[in-house]
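Q: this one's sequence-less:
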């Protein structure tokens, strides 16, 4: 029986200043069965290496123009 994992949303367009600390805090708060959907006005390419180093998988999708969605979950 499959269970749906909960999804948390972090829209970094609403953050004043660099969003890195907010992203790391959101990752630290994720439960084992949760995912984080990151919404950004740019492709957060520098974040990908950090995610891999911390044991997360991710899927990036350019939605339109400069709108990116990155779905992050534990590897």
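A: Perfect, I can see it now. Just so it is clear, the model here is predicted, and its values are computed rather than measured. Numbering: from 1, shown residues only.

Q: all contacts plus neighbour counts: C-alpha atoms, from now on.
A: OK.

Q: quick one: the strands in this protein?
A: All strands of the chain, identified by DSSP state E, fall at 6-11, 34-40, 56-64, 67-74.

Q: name the helices or strands packed onto the longest one?
A: Contact partners of strand 56-64 among helices and strands, from 3 or more CA pairs under 8 Å, 6 or more residues apart in numbering; DSSP states H and E: helix 45-53, strand 67-74.

Q: comparison target below:
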């Protein structure tokens, strides 16, 4: 069942300053507790991240936002 609580991590500011956001994403994902998920907001669909986390047992859903960014939800069942 998809969690009801998602914390948002907007990586666009990190990317704009030239910082690789994977460490911040990993920190949030590793800290998830049952019933919680994380929503990553990115200017592009982070397909490699989706595949990586899928291989680690995470579920995901995604949607294109009105501002053109992608919102990708990650959680574990």
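A: Great, that's in hand. Model, not experiment: these values are computed from the prediction.

Q: about what we covered before: and the strands of the first structure as JSON lines, adding mean neighbour count?
A: Listed next are the strands of the first structure as JSON lines, based on neighbours: other CA atoms under 10 Å:
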{"stretch": "strand 6-11", "mean neighbour count": "15"}
{"stretch": "strand 34-40", "mean neighbour count": "20"}
{"stretch": "strand 56-64", "mean neighbour count": "14"}
{"stretch": "strand 67-74", "mean neighbour count": "19"}
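
Q: could these go into TSV alongside distance to residue 26 of the first structure?
A: TSV is the format used below for these (distance: least, CA to CA, whole Å):
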stretch	distance to residue 26 of the first structure
strand 6-11	8
strand 34-40	8
strand 56-64	13
strand 67-74	11
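
Q: of all these, which lies closest to residue 18 of the first structure?
A: Proximity of those to residue 18 of the first structure was assessed by CA to CA; the nearest stretch is strand 34-40, lying at 11.5 Å.

Q: give me the mean deviation of that closest one from the second structure.
A: For strand 34-40 of the first structure, the mean deviation from the second structure after alignment is 0.7 Å (mean CA distance after the TM-score superposition for the first structure).

Q: who does that strand touch, helix- and strand-wise?
A: Short answer (3+ CA pairs under 8 Å, 6+ apart): strand 34-40 of the first structure packs on strand 6-11, strand 67-74.
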